[in-house]
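Student: The following comprises the amino acid sequence and a computationally predicted model.
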Amino acid sequence: MTKDEEAKLMYGMIFSMKSFVTKVSPVDLREGYMSYATNKYCLNLYETPSKLKFVLNTDTHAQGIKELLHQLYTQVYVEYVVFNPLCPLNKPIESELFATKLDEVVKQSPAYASRPA
């Protein structure tokens, strides 16, 4: 499966899930965070007010993912993509500095440290 096909499948799944959860959830989803868990993994979605989506798959024991996704948006994406005139917003991110900072923030998070051995 190509990356484009995989991206389309992921987008379709997220769109369908979000639509379903919006209709049946007693919790207000306006805060932009949604997750679902299986017995193998947890899919976490953080959506910004501008409809930019951050998706992170974690193990089922990960803690603090909502905060981590918000941090990735504010401290990594905004700082190293939005404020970088060399990063076009409508193209895939190719910045090595962005990738380095993303890796750094994820590895410092409690969710990364708490993964089972």
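Tutor: Received the coordinates, thanks.
Student: Please count neighbours and contacts with C-alpha atoms only from this point.
Tutor: OK.
Student: how about the helices in this protein?
Tutor: 3-24, 65-71, 96-108, 110-113 (DSSP state H).
Student: Redo those helices as CSV? Include distance to Cys42.
Tutor: Converted to CSV, those look like this (distance: least, C-alpha to C-alpha, whole Å):
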stretch, distance to Cys42
helix 3-24, 13
helix 65-71, 10
helix 96-108, 16
helix 110-113, 12
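Student: And here is the other one:
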Amino acid sequence: MVVYNIYIFDNHGTFLFYSEYKRVKKAEMSHSEEGKLMYGLLYSLKSMCQKLSSNDSSAFNCYRTNKYKLNYMETPSGLWFALNTDVNANGVKELLQSLYQQVYVEFVVKNPECERGKPIESALFKHEVDEFIRRSPQFR
């Protein structure tokens, strides 16, 4: 699996974190603008899935194009994780759950310097996310 980039948002739409890996095409806008567009896309897809679902479980996990796959996970506390990968990516749900439990909780939730609802500026957190992604079995 090739990982292109990752986004993390809170339940109010605050763009908390972004990191880039093997992204082929560079954006022609700032990361902030791209983050707003990504949040809007996720919000719209989640809303559409809820409206189309015949039951209360309207889980939106991913969508795929012929070029990439957008993988999505929402935590019980309302954090949104979005990971763009190649179309053949497997096991991404488990990867995102582990990233949340092993990295986010350890280096953000337990870090008194990280303010809730503010962008994550911890260099240690960024390093740990990058290392976690790079050593995952899915990363090439």
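Tutor: Cool, the structure landed. Quick caveat: nothing in here was measured; it's all calculated off a predicted structure.
Student: would you turn the helices of structure 1 into TSV with distance to Tyr80 of structure 1 and mean neighbour count?
Tutor: Compiled in TSV, the helices of structure 1 are given as follows (distance: least, C-alpha to C-alpha, whole Å; neighbours: other C-alpha atoms under 10 Å):
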stretch	distance to Tyr80 of structure 1	mean neighbour count
helix 3-24	23	12
helix 65-71	13	18
helix 96-108	6	14
helix 110-113	22	15
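Student: Which among these is found nearest to Tyr77 of structure 1?
Tutor: Across these, Tyr77 of structure 1 has its closest neighbour in helix 96-108 (7.4 Å, C-alpha to C-alpha).
Student: corresponding residues in structure 2 for the closest one?
Tutor: Under TM-score structural alignment, the match for helix 96-108 of structure 1 in structure 2 covers residues 123-135.
Student: What's the average distance for the matching stretch when superposed on structure 1?
Tutor: The superposed stretch 123-135 of structure 2 is, by mean C-alpha distance after the TM-score superposition for structure 1, a mean 1.2 Å from where its aligned residues fall in structure 1.
Student: now Phe98 of structure 1, nearest residue through space, not along the chain?
Tutor: Tyr80 (5.5 Å; C-alpha to C-alpha, 6 or more residues apart in numbering).
Student: Tell me which residue of structure 2 matches up with Leu86 of structure 1.
Tutor: Aligned partner of Leu86 of structure 1 by TM-score structural alignment: Glu113.
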